[in-house]
Every structure is written in structure tokens, then in C-alpha cells.
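S.K.: got a predicted model here, sequence first, then my questions.
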Amino acid sequence: MSSQLAPLPATTWFQRHGYQATIWAAAQQLKEQELRFLLVQQETQQGTQSYLSQESLTISPLQSIFETHSYQPPYLPEALVNHPFFAQLNSQENPKEGLVYPNPDFIPNTDSYRYYAVVDGVKSFILPQLCEREGQTDSLYKGDLKNRMHTNAPYLTQLTVNDEGISGFTQILFTQAEQEWFGCWDINPAIFIRTKHSFEEVHYHLRKFIHLYKEETEKWYFFRFYDPQVLVAYLHHIEYDPTRLAAFFGFRNGECIIEYFAARIENRFYIFNLKELPPETQPSAVAFDNEMERFLEEYDKRQLLEKLQTEIIPAEFPEQKIAEADIDKYFNQTLELGFKIEGSITNVVKTLCYLSGDLTKLKRYWLELEKEYGNDLTEIELGELLCEKINLR
């Protein structure tokens, strides 16, 4: 138990710990010049029950329109055509002539799902232009940042189907082609959203996560949740934390702003939605807190390990064919030795590959370097010198 001895505004409390009804009620009852003390229990450890429902299926890219020779080429991979997730992405329930262009014959049904994509403009400068042809589109940046980074911003765009049964932008996202304006499968620039809420509501909600504030440094940080790999990793990271899930899906009063998230990683298509949350669950604060920092550190480590396994080590040791399991072991041993910087981690993993994982030899070389250069070597210098020493043997 710990006590906060200085007066703390309720709004500051919520920024740090998330909304709590009892504290909000106490704040409303305060009289002028009245001071109340609250005893705060340590943060509850997240449990072992997952509150995230996940489905994944294997899909294949669509062929280029120049290869299909069809008047009405499909805009979804075969495995998704009859899947419930995209069941209402058709010209009757999400028509371009009605949602984008005026159509007096179209009466929107509030029970129909709407489909959106969040597109990463960094991956292609032409994507924002292609988005605008599909449906309502707007940058998730605002103000001066929106003007300065209009070609590199994340964009929310509504997916529609025209009266010929074609969803052009959806088709581009699932098509594999040499030129990205004919197919974006290889650069994989988007995540998908299914919800009954309006474009404006979804846009407002997602903007909360674009820039996250870190109170300790008083700085704002970008959060690229719209990258498919980041989205899938983040949802797996918070699946046992109902408060963070509630915040990310926009859960309040039994409803979610985002009912489903979906993303593709290579040939796997992932679909996520919430299970029933515990009663009285309130969304956590949206901020760059210790948990978010921990997630990003873990994510960066996983990305580096994958790069070591698939690119760096195979290129450095083309004939040895070092197993991924061994690279994984060397990687974790390097982290246990205290290396944290990408370049130094890479050099130490290479060193262990040269030594066939002999930690005793590595530590002996380490001591020799400290005798030669002293104990003031930086992590980067030590990693480079270890790798050089092995290469010069």
C-alpha cells in the first residue's frame, strides 16, 4: 500500500490509472478547500483468462486484373468470399452509389455493418489517392501535421462496392502485382475494421491512439497500430487485460466502436473481436505508459530475432545452415548477458554462431578485451570488438 500526500487532480489520476468510478464519485463530492486521502493498492497483475476472440485462416493473393481477363474480377480472396467477416461488403448493403454518391433509392440500414481500412501512407505515396476513389477518406493526422505529412499519414477509408459488383480498392489490397497501383499484396499496407458505427465515430476513436503521451518525458510518441504486424502483436499482448482491450475497441456501456479488427500477415488473415468482459470494466487510460513501453520493446526484439533468423545469419553463414532454434537460443543468451542495442545484439549473436554457442569462450574473449581496452567499453564497442576478434582468429 502507498499513499499520495500531495493533492492530485482527478483528471491526472485518470490519465495515469484509467477511469475509476469510485474516485470520480469522490471527486464530485469534494467541497472547496477539502482534501481527501486515498490509499492505493498496487496495480493488479493481469490474469490468465483471455478476453479476445481470434480466428485465422489461410488466404491466397488475387491475380492481377490483366491476368484474370474477367469483366467482374473478384475483390476478395476465395477463402474470404463466403466468410462472415465480409458478408455485408456488397453493392446492396455497402453501395458506392449511396454511401459515396447520391442515390435516392438507397436507404441506409442501421443494422448493416460498415467496412473500413486504415491505410499506411508511408508504404506507398499513391495509396491516399487510391483511397479517395473508394469512399469517404480522411487522414488520422490533424492540423499542421496533416498538412505536412499528407502523403505519409495513416488514412481511414470506407470500403464500398459499386453497382457493377466491384470494390476497386479492396481488390487492390488483396492483389499481387508488380506495380502497387495494381496490387498491394506485397507491401501489405492496411488493417480492416468492421462495425455498425459511422465513419466519424471510428475516425474520432482511432485518433486517440495515433499519438501517445508519456508523462515522465512530457513527449508524444507515434503508435503504428495500423501496421498489420503491430496490430496482431499488440492484440495478443493485451488479450488478458480487459481494461486495455476496452480502450482499444472503444468499449463503453456494452457497445464497441470497433466490433472487429482484421489484418493479414503473409498468407494468414486474422480476425479479432472481444469476448464478454468482466462487469464494470472501464477502459484504461490511453497513454504511453510502462506497459506500452514494454510491448514495444518486446515487439522490437521479436522483429530483430526474425530478421536474424531469416536474413542476417543466413547471409553471414551461407554454408553452415544454422538452425532457427539455435539462433533463438543465441539471441536469448545475448539478452541475458545484458545487451540491448540492435547492432550489438546482432554482433554478439554472430559471435556465438562462430563459436557454435560456446559461452565460456565468449566470456573469455570478453575478459581479454576488457584487459586490453579497460572497463569503459560501450555496449556497441564491445559487440563490434567481439565479432572482430572472432573473425581475426
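M.R.: Looks like it arrived, so ask away.
S.K.: only C-alpha atoms for contact and neighbour calcs from this point on.
M.R.: Fine.
S.K.: give the buried residues for the helix ranked longest in the chain.
M.R.: Counting by DSSP state H, the longest helix found in the chain is helix 290-307. Across helix 290-307, burial judged by 16 or more other C-alpha atoms under 10 Å covers Met292, Phe295, Leu296, Tyr299, Lys301, Leu304, Leu305.
S.K.: can you list the neighbours in contact with that helix?
M.R.: By C-alpha atoms under 8 Å, 6 or more residues apart in numbering, the surrounding residues in contact with helix 290-307 are Val230, Ala233, Tyr234, His237, Ile327, Asp328, Phe331, Glu342.
S.K.: of those residues, buried ones?
M.R.: The neighbour-count test (16+ other C-alpha under 10 Å) marks Val230, Ala233, Tyr234, His237, Ile327, Asp328, Phe331 as buried among the contacts of helix 290-307.
S.K.: turn the buried residues of helix 290-307 into JSON lines, columns for distance to Gly47.
M.R.: Below are the buried residues of helix 290-307 laid out as JSON lines (distance: C-alpha to C-alpha, whole Å):
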{"residue": "Met292", "distance to Gly47": "17"}
{"residue": "Phe295", "distance to Gly47": "17"}
{"residue": "Leu296", "distance to Gly47": "20"}
{"residue": "Tyr299", "distance to Gly47": "21"}
{"residue": "Lys301", "distance to Gly47": "24"}
{"residue": "Leu304", "distance to Gly47": "28"}
{"residue": "Leu305", "distance to Gly47": "27"}
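S.K.: out of these, who's nearest Ser50?
M.R.: Ser50 lies nearest to Phe295 out of the buried residues of helix 290-307, by C-alpha to C-alpha, at 17.0 Å.
S.K.: here's the one I want to compare it with:
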Amino acid sequence: MQNENRIYAVDAQLLSGNESEAAVVLIYAPNAELAKNKITIYQQQHQLRLNYFLLPLPLELYFQRHADGALIEPIRTASRDLSDARALIIFMPNRFEQSDKTDSPCLIKTEVLLRNPNEARGPFLFQALPDSVTPYLWPEDDSDNCYVIVNAESSAWFPTGFERDDIQFACLYKGEQAERMRNIAPYLIKLPASHSFAEELFSTPMAGKENDDGPQQWHKNFGFFFRSRAEFDELLQHFRKFMILPTYDERQLYFRFYDPRVLEDYLDRLLCYPKKLAAFFGGSLIESIVLPKGDYFVHYAPNTDLSAVTPAKKQFDKFEMDIFIAQRNQSLLAGLANDMLVAKPVLAEYYDRETIEKVVHHCYQVCHKHGIYQTSVIGIFSLLSLACGSVMDIADPQREINRILQSQLSEQEKLYEIKKRFAFLANQGIIQNKLGETNG
């Protein structure tokens, strides 16, 4: 019986570059020592870096001592694929929930015009609540269940604008931090339709005053509205849990969900992820959400019973972080292309904007593949590529530049050696520099 294979499991960290991600390694082996050997062989074959500190345990014993209860069934399901032919599986706890994606959205998103553009503006400082929004926030004059999250940083009129005796409010920060960040913190406010503060939030500036920080708040991305029948303190505790969210790889990020642009992007990304939505909506804690958006407002309402859904862990999962990184990189590379056009106007004589961005993106990918992350270095390599009309990793017929990229040199050393190689190729007439000096 000692030689009969069984399933072992051990917690580990999968390392990639400077990042790590939690993993559970599942091994089909006759004992713990051979399970460790199989992990070593698997790492060598697949060129992976796995760190683990405990001895692999039989699966059921691992469940008793280490496993998150919510992960037991997914891990058990994954382990059924183990066999003599497939002796090791790496289960990624923070990725499995992506398979919970539904085929259709779990939220109904509606975009509604706030006011008729032909509506005449009265002589008063503030406007009456628009008829368009009342059915979404105060149906049948139900004023007890409308709340608003307001970001005090969005207007000089906050928080004094809502610090009144007849309105219930609380800062999402606590204690000394709440006092220290009083003028830039987000606040939870219970908002009756009859309160004058509601008119301030829904009012737009007069013509010619659009860029002034006046007391009319609608166009300032101040926050969002929502409906709930829960107690004020329960809602306060719920939103406080989202101020800082961990990532799947155990970093901590501020989450500016109180910015309506951020929240719209977040909810749109999770439309088909019921467990993620159940976490943010608190099951049935939040009935619906309304976001200001220019001349419109956006309404989100669940079309599935989120209270019947097991909520996901409150964190940014890998698929979300991948989207964040892609968006950040797109913005960074577009900015880099802009900077290059400003620094080297002659570029526009040889290339259109799309070509320049493609070269910048290619150099970014090559650099990251070889451990180069500084934006300035990526910019110089992009300029060198554009100068000679061939991207840096194929500009050299002897592939000497590739050898430098693949070396163990530091970023600055690689930059120095590659610039020197470009100069040599130009002196030999192998490449022609169209742009002149490209040191950046």
C-alpha cells in the first residue's frame, strides 16, 4: 500500500519577475517525499519558480489544516484530473472564480437624460429635482431609502455643504484619520428628496460658469446615489471595507469607488460576475445605484437575486489587475508617443501617429520581456528604432542587440551597450539615422 499513489497538496507561491501569486500544488504520488521530487521536476521542465515551506500533505489532511473552506470543492474538482499521465496540477485560488462568469449580464444598466435640453432655467441658484431621476431614487415619495456617497475632495463646498443638524452623515474614514482628511474624504449621507442638499447635488451651473467651483454640484463627479433599506451603520461598515482592497497577489490598493467614473468602469467590468457583484452590493444590501454622468445619469439594478449568490472575496482578482495594467500601459505608451513627438518634431515627417505608437508598443514588449522597465529607456529604444527604420531587436543583422538584451546586464548597462551598437551600425553604413541625435 505504501507504493499506491494518492493526492497530496501544499500551499505555495508562484513567482514571476518581481511578482508572486498564491497557489496550491496538487501532486499524484505514493508519499510526501516523492511528491516533493515531482514538484522539483515539474519546475525544471516548465521553467517555473515555486516557493513552498511545508511538506505536502494528503489532500483530506490538507483540507483540515490549511484550506479555505470556500476553496475545498474547487480544489477537489481540480484534483480529479490527476493521474499517472498528469501527476501535478497548480491550482490558482484567486483565478478560479473567473469560471463563474455568466453568459448574460447580472445588472441592468440604463442611461437616462437628466433634463430636457430645451428646459428653461429659472432665476434661482439651485434647480428643482429633475422628474427623470425621482422614480429611480425616491419612488412613490419613499425618501427614507436614498443615500449618497460624496467625495469631499470634488468641491470646495464640501463637507460644510452637508454638515447640518437635519441630515445624517458619516465619514468613511475613522477616528483621527477622518479628522485629518476631513476635506478630502468620502462620506455616506442619508438623502431625503425634500432636503435642500439634494437640489444642490442635482443642480448644474449657469451658462458661462461651467468651469467655476460653484455650489451646483452635478458636473463635478462628486460621488453616487444608491437605494437601500438597511440601517445607516450597516451601510457605513459595508463601504468602509472597500476603501482599501487587497489584490490576488496580496498587495493593498486604494479603491476610489466613490468616483463615479471609477465605479462605472468597475461595474461594467463585473456585469457578468455575480459573485463579485454580490460582494459589492452586499447581497441585497444595495437595491440599485445611480451615477452622475455629464448631462445623463446611469442606473444599475440587479436582474438576479444577489442575496442567493455566495459573494466573492473582497479583492481585485487577476483578470481585473490584468485589465488595470493594460489600461495603464496604454495610457503610458500613448503619453510616451506624445513626448517623443514633442521632443523630436521631425518624427512627423517620416511616420504617422499610428506607426509611432506601434513601434513604442513593440519596444515596450521587448523591454519587459528582457527585464527593462524604465519608461525613459523604452523611449530611447523607440527613438533608435524609428531613427533607423527598423525595430531594435531586428535592426542588427548579427543579432548582437538581441544578445545584449538577453544578458544579465543592468538596464542602464544594456542601454549603454545598445546605443553603442547602434552607433557602430550607423558608422558602418548598415543602418541610417534619419533623426540625428537620439539620446533623449
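M.R.: On my side now, so go ahead. Computed from a prediction, not measured in an experiment: that's the story for all the values here.
S.K.: can you put the buried ones among the contacts of helix 290-307 of the first structure in JSON lines and add distance to Phe169 of the first structure?
M.R.: Shown next, in JSON lines, are these (distance: C-alpha to C-alpha, whole Å):
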{"residue": "Val230", "distance to Phe169 of the first structure": "22"}
{"residue": "Ala233", "distance to Phe169 of the first structure": "26"}
{"residue": "Tyr234", "distance to Phe169 of the first structure": "26"}
{"residue": "His237", "distance to Phe169 of the first structure": "30"}
{"residue": "Ile327", "distance to Phe169 of the first structure": "40"}
{"residue": "Asp328", "distance to Phe169 of the first structure": "39"}
{"residue": "Phe331", "distance to Phe169 of the first structure": "41"}
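S.K.: in helices, which of the residues you listed fall?
M.R.: When these are checked against helices (DSSP H), the matches are Val230, Ala233, Tyr234, His237, Ile327, Asp328, Phe331.
S.K.: confirm Ile108 of the second structure sits in a strand?
M.R.: Yes: according to DSSP: H, G, I helix; E, B strand; the rest coil, the state of Ile108 of the second structure is that of a strand.
S.K.: just checking, it touches Ala301?
M.R.: Yes: applying C-alpha atoms under 8 Å, one finds Ile108 of the second structure in contact with Ala301, separated by 5.3 Å.
S.K.: strands of the stretch 201-350 of the second structure, start to end?
M.R.: 223-227, 244-246, 252-254, 288-293, 296-302 (DSSP state E, counting those that start in this stretch).
S.K.: for the fourth one, packing partners?
M.R.: Under the contact criterion of 3 or more C-alpha pairs under 8 Å, 6 or more residues apart in numbering; DSSP states H and E, the helices and strands touching strand 288-293 of the second structure comprise strand 223-227, helix 260-269, strand 296-302.
S.K.: please convert those to JSON lines, extending it with distance to Val150 of the second structure.
M.R.: Below are these laid out as JSON lines (distance: least, C-alpha to C-alpha, whole Å):
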{"stretch": "strand 223-227", "distance to Val150 of the second structure": "5"}
{"stretch": "helix 260-269", "distance to Val150 of the second structure": "10"}
{"stretch": "strand 296-302", "distance to Val150 of the second structure": "16"}
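S.K.: mind checking which of those is nearest Leu88 of the second structure?
M.R.: Closest approach to Leu88 of the second structure among those (C-alpha to C-alpha): helix 260-269, 32.7 Å.
S.K.: now for the closest one, which elements pack on it?
M.R.: Counting by 3+ C-alpha pairs under 8 Å, 6+ apart, the packing neighbours recorded for helix 260-269 of the second structure are strand 288-293.
S.K.: now the strand it packs on on the first structure. Mean distance?
M.R.: Superposing on the first structure and averaging over aligned pairs (mean C-alpha distance after the TM-score superposition for the first structure), strand 288-293 of the second structure comes out at 3.1 Å.
S.K.: flag every buried residue along that strand.
M.R.: Ser288, Ile289, Val290, Leu291, Pro292, Lys293.
S.K.: pretty sure the fourth one sits against Phe222.
M.R.: No: taking contact to mean C-alpha under 8 Å, the distance of 9.5 Å between Leu291 of the second structure and Phe222 leaves them out of contact.
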